[in-house]
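Asker: what follows is a protein structure lacking sequence information:
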């Protein structure tokens, strides 16, 4: 948490300074009130008027400071929330492909939304409130010391007790916060899955299951939050009782000093407010401390802080000059072997097809080349260098990858192709032509600026694949991996796309297909059949 406070230290520092002044004005108003009452008892109207006007001035200044603090506070919280989300994204980028996909999208979505809400309510707000209360307690103690030194000692003793007491409950609150974030993430993930299956449940008349599922997910979100708040409330009230006892002791001591004539009797009126400020402040400090402790699990998820660039500082991988050599490659998912002792070679600029039955490891091979699946045996070499010497990011800069299940962002076709980068009109036209997308755009009123909808819902399956192919071509990587990337195209468009890819002399193409005609096979430099040996023998 304090990393973000320090990162935005200028704005946070201004807010803290204003909180210091605000707390001082609020506390010393009590002394002004005591002085005005004293002058009233003495019958000195001018003195009474002076101290009363001074008191009113303090009230006005406090309101001005509170308004400015509120605006600046919301601004810095917005910036810190944005930085936390950016660091969450940076943390995800450090995950391997396997690590990222161990969790469902709904869990990550929960972190970007629910976790941020919890951080704001448990960390940012309580932090600044804690600072404000700490200053209030400090100024109130100083004001009390103006009445008698023993009140300072008593207040400090009370402050010490109330600052140490919360440590007894820190671990309990951290555990409650960790349980809350874990259970809420699971509930949000289940809710996302339920919403995705809405049509299936409606078709089969399972409306009751949909309603029950939403109710269960809702309880899964609200229940952990309730249990965390219950623990925090009970703990806070136990500590509040301790604070009240400390306040009562100081009040009795002030009464004793007053009756002994050590301090003025008018001090009973003003000092009561100061004592309340100390006691309430100590109680609030305890609550805020417990709240901040509850926020710790949310920050522990963030293991990477992005300081201006999400790019990993890797040495640049040189463009491929010769080719890729796969030697004695084996891979298994758990107990299931999908590739066993495979030896393949892909030379620069040549075209290759991978065929074989489902489950024989064609898609797995492409993911191994991309560096997504590190737990293999054997060797993959790029120009003689072991792929393990490179990071997945370095490997992926050399390759474009088109999956069978194309994903498109809910933005325009142009943005889905360029991914926010700048390309010339000539580059765009060539990519559109080579992907057979030009004809589709001619029938769209908005052309390249057509919004594709969530996950490309406004486009057909073939159009989505053509957008994905244009995206791969315009980024001009020297190696193109296609996993059934033309399966949704009609024969005419498939021929246009495949002919464009096969005729590009600078492109190394590795394409997976279940349905290669004899005529098409002749156009590839080599076709690798990955059918396992025990099936080939049948």
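Answerer: Arrived safely. In this text, all values refer to a predicted model and were calculated from it rather than measured experimentally. Residues are numbered from 1 along each chain as shown.

Asker: CA only for contacts and neighbour counts going forward, please
Answerer: OK.

Asker: so which elements touch the longest helix seen in the chain?
Answerer: Counting residues, the longest helix found in the chain (DSSP state H) is helix 207-259. Contacting helix 207-259 under the criterion 3 or more C-alpha pairs under 8 Å, 6 or more residues apart in numbering; DSSP states H and E are the following elements: helix 149-164, helix 170-196, helix 198-203, helix 267-300.

Asker: pasting the second one now:
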């Protein structure tokens, strides 16, 4: 993940490193000048004292300017990286149908977590480590004993994060999971908001959301506990370094091995060493704790381009099992080949709709395998979003019936006016004053169930797909009209229709019928 962040703009990273080095060198120089400044006072050299004061002011301004511009470069680099990652994220979910709340979590919470707990922490750690190196060199110019003591305390300080790394990682991962659960729970209730109002169970929505929200809050509090205790232990060790170095410098002064100003300057520098080292270690501990989140987001970068669906020959499910929260299990052994016209029937609960969700990647198998084979019978990754899938619950958009058929592609307008005849929608349109140009309000739909299904069927046919998967697409349409529509649908290359109310003569139009049974 860090390499990809750097590759977003290597030139900017070089500039960022340059200004970080300038910042830490000049910050160290500012404290280093305390030594000659105090010695000038002790020796009564007023002019030298003024020169050093002015020099220190200039050094501080250069450091501040470097900090500001370096921070700006970091923000620009990070936002450019997130822009590319979001594009990969959206592309991944377009080609790999999945949970909506999972997508929302990756696009919002996990990116925020990555920003605050990884890139920012790495940036902080890098600058603090640079500063520690600069201070070590400054102390070495005074006396090697000061460096030895600082190094000894630093080694002990470095051992603290290893002790807490496991706990902080666990706490951060729990936040990511809790946030995902919160979004998923919220989504499940929001999509059913009309039912919540109808049955007046708003209190249950509030209670359920509150319960899940409390779990998220507890996980965040738990992470803070781990970080706070780790920081406390870190600070305790730092105190030995911060107070020890001035004491050693004082002893060296009385032994005439260093100047008086060294005592104060070493104290400042010691504070800088251990506070910076503590911040660097704390930052790296937090950054390491995002390992699981980084692995999750990294899948978008590693994803190979999916093949177009016209390269797909066979969809095969072998010993597939789906488990539900109520412990129900559905089993599948199924094969759909290019050119098949298959009817899937079975009682309610036998898994007809679930079968289509498995094929389209919306439902994962608990066990068994699903393979998508090309025309050489080799398993490949395909862009499943290109499957012509028509679910039971489809969506109408604000706009005319025409726009809902063409999906706002004006180039298909002429063809849409022809295809309404294929799905027997023309007669319905004649009842509307504006016909196919009748506007639809998704919040106040006056269309019948059959009319909506015909619109969805027209939408599926006008956007042709090599594989057409239809879930109860004729359930609200009368038998005579359904027969005419089925005959038109079966002109498509590959059709899989889920239905439960077809007549014997309608079933005979298909090349194969697969009857699913409920699990015992």
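Answerer: Yes, it's here. For clarity, every value in this text was computed on a predicted model and none was experimentally measured.

Asker: TM-score of the superposition?
Answerer: Their TM-score after superposition, calculated using TM-score structural alignment, normalised by the length of structure 2, is reported as 0.78; 508 aligned residues with a C-alpha RMSD of 4.8 Å.

Asker: still on that earlier bit, dump the helices and strands packed on helix 207-259 of structure 1 to CSV, plus mean neighbour count.
Answerer: Output for those, formatted as CSV (neighbours: other C-alpha atoms under 10 Å):
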stretch, mean neighbour count
helix 149-164, 17
helix 170-196, 19
helix 198-203, 12
helix 267-300, 22
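
Asker: take the ones you listed and write them to CSV, including distance to residue 422 of structure 1.
Answerer: Supplementary listing: these in CSV, determined by distance: least, C-alpha to C-alpha, whole Å:
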stretch, distance to residue 422 of structure 1
helix 149-164, 56
helix 170-196, 35
helix 198-203, 39
helix 267-300, 36
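
Asker: what's the matching range in structure 2 for stretch 276-283 of structure 1?
Answerer: Here stretch 276-283 of structure 1 aligns to structure 2 at residues 271-278, judged by TM-score structural alignment.

Asker: quick one: residues in contact with the matching stretch.
Answerer: 128-129, 131-132, 135-136, 150, 154, 157, 231, 234-235, 238, 241-242 (C-alpha atoms under 8 Å, 6 or more residues apart in numbering).

Asker: residue in structure 2 matching residue 2 of structure 1?
Answerer: Counting by TM-score structural alignment, the partner of residue 2 of structure 1 is residue 2.

Asker: contact partners for that match?
Answerer: If a contact means C-alpha under 8 Å, 6+ apart, then residue 2 of structure 2 has residue 119 as its contacts.

Asker: so how far is residue 8 of structure 2 from it?
Answerer: Distance, residue 2 of structure 2 to residue 8 of structure 2, using C-alpha to C-alpha, to the nearest Å: 10 Å.

Asker: and what of residue 455 of structure 2?
Answerer: From residue 455 of structure 2 over to residue 8 of structure 2 (counting by C-alpha to C-alpha), the distance is 45 Å.

Asker: would you check that residue 174 of structure 2 makes contact with residue 219?
Answerer: Yes - using C-alpha atoms under 8 Å, residue 174 of structure 2 is in contact with residue 219, at 6.1 Å.

Asker: still on that earlier bit, mean per-residue distance, the match of stretch 276-283 of structure 1 versus structure 1.
Answerer: Average distance, stretch 271-278 of structure 2 versus aligned residues of structure 1 after superposition (mean C-alpha distance after the TM-score superposition for structure 1): 1.1 Å.

Asker: what does stretch 22-32 of structure 2 give?
Answerer: Overall, stretch 22-32 of structure 2 averages 1.1 Å from its counterpart (mean C-alpha distance after the TM-score superposition for structure 1).

Asker: quick check: buried residues in that stretch?
Answerer: Buried positions in stretch 22-32 of structure 2, judged by neighbour count with 16 or more other C-alpha atoms under 10 Å: 22, 23, 24, 25, 26, 27, 28, 29, 30, 31, 32.

Asker: same question, stretch 353-372 of structure 1
Answerer: Counting neighbours by 16+ other C-alpha under 10 Å, stretch 353-372 of structure 1 gives 353-356, 360-372 as buried.
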